[in-house]
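In: Turn this into a structure:
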Amino acid sequence: MNTATYETAGARTVAAIAARGLHKSFGEKTVLDGIDLTVEQGTILALLGPNGAGKTTAVHLLTTYLRPDAGEIRVAGQDPEKNPQAVRRAIGVTGQFSAVDGYLTGRENLKLMADLHLLPAAVGRRRAAELLERFELVEAGDKPASSYSGGMKRKLDLAMTLVGDPKVIFLDEPTTGLDPRSRRTMWDIIRGLVAEGTTILLTTQYLEEADQLADRVAVLDGGRIVAEGTPAELKARIPGGHIELSFADRTALDAAATLLDATGRDDDALTLQLPGDGSVSTLWTLLNRLREASIEVTSLAVHTPDLDDVFFALTGRKGA
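Out: The predicted structure is shown next:
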């Protein structure tokens, strides 16, 4: 295939990751059935799908660990079939399971990666020191990694991925098992990498993570990409957005219910639900009708579909 390009600021730019018609089977089981993916430079694509959908297989194909049965791939402009070493030099991979050696210190883990990248000893030491500081691991840098918390190990794991200064990073469920605070710390680190121009393909079990981080989302199910777009575009495809109004007493609730075309009512909570996209014009129109009828609203909330709703609508399952 020709290297995939896209328009940016009037110029044509080579995509960081491009795949066309990828097929992969194991025996009689088809795992990927002709998927296409394009990830622009300096962006994040989140690849979502139920367990067994083929997310990890797709990552293995794109990172040269496996070869496709059919289809073509370009990563950082390189063809992994013809020049796998060039692809490996351009990428970093953080898998579901940490690559950290618990017997080594954090600094020793980083220096080991520097040796594997054939960096000169002085450069490796300097790179290790820079990454320990960047990931706020300086104080723990000379302690065995086995003593690290889960969040610290994941930070060290990602730091090890960065030793070779990759242009493209594959993050395969990087925050699995982390507590909410550690997960958000990792999100900040990932955002920082993208701000510096790094391209990331992310697979995740956490739909909120994809919503927070991804520029685009691709949903994989049954070996095919069943939907792709920005998080906002995907959520806009799913019905179910509504506006919830709360009232101080039953009289106000009854009056509003008579005035408005409510789709739901909770007499105990004194709330009404109405269909609506939550746009400013919709809210103004609604509030003006209530004000003209002298009906006082105590609170208003807008509920819109999230990626969990999208995922369920596309795959018939909740969660990734």
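In: going forward, measure contacts and count neighbours with C-alpha atoms only.
Out: Fine.
In: Could you point out the longest helix of the chain?
Out: Looking across the chain with DSSP state H, the single longest helix is helix 180-195.
In: And it, what's buried?
Out: With burial defined by 16 or more other CA atoms under 10 Å, the residues of helix 180-195 counted as buried are 182-183, 186-187, 189-191, 193-194.
In: which secondary structure elements does that helix contact?
Out: Judged by 3 or more CA pairs under 8 Å, 6 or more residues apart in numbering; DSSP states H and E, helix 180-195 is in contact with helix 150-161, helix 207-213.
In: could you dump the ones you listed to TSV with mean neighbour count and distance to His60?
Out: Listed next are these as TSV, based on neighbours: other CA atoms under 10 Å; distance: least, CA to CA, whole Å:
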stretch	mean neighbour count	distance to His60
helix 150-161	23	16
helix 207-213	18	20
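In: what about those helices, which gets the closest to Ala122?
Out: helix 150-161 (16.7 Å; CA to CA).
In: One more, so I can put them side by side:
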Amino acid sequence: MRQDSQAHDHSAVLIEQVCEAIAARAPLFIRGGGSKPFPGRQVDAAPIDTRAHRGIVNYDPTELVITVRAGTPVSELDDVLDDSGQMLPCEVASFGGAATVGGMVASGLAGPRRPWVGSVRDFVLGCRLITGQGRHLRFGGEVMKNVAGYDVSRLVTGSFGCLGLLTEVSLKVLPKPRATRHIEVDMPAAAALAQLAAWRRAGLPIAGACHDGATLHLRLEGGVESVRGAHARIGGAGADSTFWRALREQRLSFFDDARPLWRLSVPPTAPLIELPGPCLVDWGGAQRWLKSDASAKVVRELAQRLGGHATGFSAVASGEAFHPLPAALMRYHRALKQQLDPYAIFNPGRLYADF
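Out: Down below sits the predicted model:
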């Protein structure tokens, strides 16, 4: 079992800062590594920095659970797990070592393996949170359970810091696969989506599928024989693993385009349609990255036509990065915000202008 020094427990300092902000009714902008300024609106508030609050709280590899402080770099978490032959399956980006665990959970942004293993939310077992009343509460734990009718640890995942300040997270981890193989198959994108649907029905051990406009990149994971058999069935040339790291860290040449970056989240079976700019098809078709100068209205209408929604991952003309919510759903968001952050202290306007 591993436990780091308590010297990096800065929760008392963070609680004091939050209480001072509440007393002054002065909003706070929660800052981790600053690796994800987008998606979301810019927050005009005093920063509260979580990076000093870091380290492993508890890790027993036999239990497949790790508890870490929010300011811990994702790269450090990955290294600790790797030393024990384990991993966080949702494969989040470290963005050059800047990304923190708190930012990982607050953004909920998973990597290429997500459709086959689950989202960041699926691996969050519990958390500690400083609320808008200045209380330091624990939700969930090192087993799955609800508290007071809400699974708050799941609700804060993807909330972009609007519900409270994360100080600690318990995560479910898994052993690394016994065998991994990376292959490339030259085929058109439409044919690739059809093949992926057939391979999905056949239960092939695919754990990554991305089409870059000319080539289908596949990652196979599982038992040795299962991976070998799948490669024999699919064909294609062997490749190395560098593509997947570059994809999750947004370092492929596709992302160098200066135009705004959009993420379209659609059903994996959604047809390929002409989009106003270059497109990278990830998640076996369910995530489509788009580089485009088109207006937010045009991009969102295209996403809706495909049965999904669009999120701006860089500055967008409308100022609203996230797809507008129906009025009824926005009421639920406001009610939850009111319960956890009644004075609107945390990241006001990050998700939506009036939230």
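In: And the TM-score between them?
Out: Superposed pair, TM-score by TM-score structural alignment, normalised by the length of the first structure: 0.26. Supporting alignment: 141 aligned residues with a CA RMSD of 6.4 Å.
In: Columns distance to Phe26 of the first structure on top of the helices and strands packed on helix 180-195 of the first structure, output as CSV?
Out: Written out in CSV, the entries for these read as follows (distance: least, CA to CA, whole Å):
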stretch, distance to Phe26 of the first structure
helix 150-161, 29
helix 207-213, 28
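In: And the ones you listed: which comes nearest Ile35 of the first structure?
Out: Closest approach to Ile35 of the first structure among these is made by helix 207-213 (19.7 Å; CA to CA).
In: Check which helices and strands that closest one sits against.
Out: helix 180-195, helix 307-315.
In: Could you provide these in a markdown table, with additional columns for distance to Leu253 of the first structure?
Out: Rendered in a markdown table, the data for those read as follows (distance: least, CA to CA, whole Å):
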| stretch | distance to Leu253 of the first structure |
| --- | --- |
| helix 180-195 | 38 |
| helix 307-315 | 29 |
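In: I'd like to know which of those lies nearest to Leu207 of the first structure.
Out: For Leu207 of the first structure, the closest of these is helix 307-315, at 5.9 Å, according to CA to CA.
In: what angle sits between the longest helix of the first structure and helix 150-161?
Out: Per axes from the mean of the first three to the mean of the last three CA atoms, to 10 degrees, the angle that helix 180-195 of the first structure makes with helix 150-161 is 20 degrees.
In: Which secondary structure elements does the helix or strand following helix 180-195 of the first structure sit against?
Out: On the C-terminal side of helix 180-195 of the first structure, the closest following helix or strand by DSSP states H and E is strand 199-203. Applying 3+ CA pairs under 8 Å, 6+ apart, one finds that strand 199-203 of the first structure contacts strand 44-48, strand 168-172.
In: among the ones you listed, which is nearest Asp308 of the first structure?
Out: Taking CA to CA as the criterion, Asp308 of the first structure comes closest to strand 44-48 out of these, the separation being 10.6 Å.
In: Only the buried residues of whichever helix or strand comes after that closest one, if you could.
Out: Proceeding N to C from strand 44-48 of the first structure, the next assigned helix or strand is helix 55-62, under DSSP H and E. Counting neighbours by 16+ other CA under 10 Å, one finds that the buried residues in helix 55-62 of the first structure are 55-62.
In: Val226 of the first structure: which of those is nearest?
Out: Once CA to CA is applied, the member of the buried residues of helix 55-62 of the first structure that ends up nearest Val226 of the first structure is Lys55, at 13.1 Å.
In: coming back round to it: quick one: the longest helix of the first structure to strand 199-203, angle?
Out: Using the same axes, to 10 degrees, helix 180-195 of the first structure lies at 150 degrees relative to strand 199-203.
In: got the angle for helix 180-195 of the first structure vs strand 168-172?
Out: 160 degrees.
In: Give me the angle between helix 180-195 of the first structure and strand 44-48.
Out: Relative orientation of helix 180-195 of the first structure versus strand 44-48 (the same axes, to 10 degrees): 130 degrees.
In: what's the helix or strand for Val31 of the first structure?
Out: strand 29-39.
In: Hmm, I typed the wrong one, I wanted Ala257 of the first structure.
Out: With DSSP H and E as the test, Ala257 of the first structure turns up in helix 250-259.
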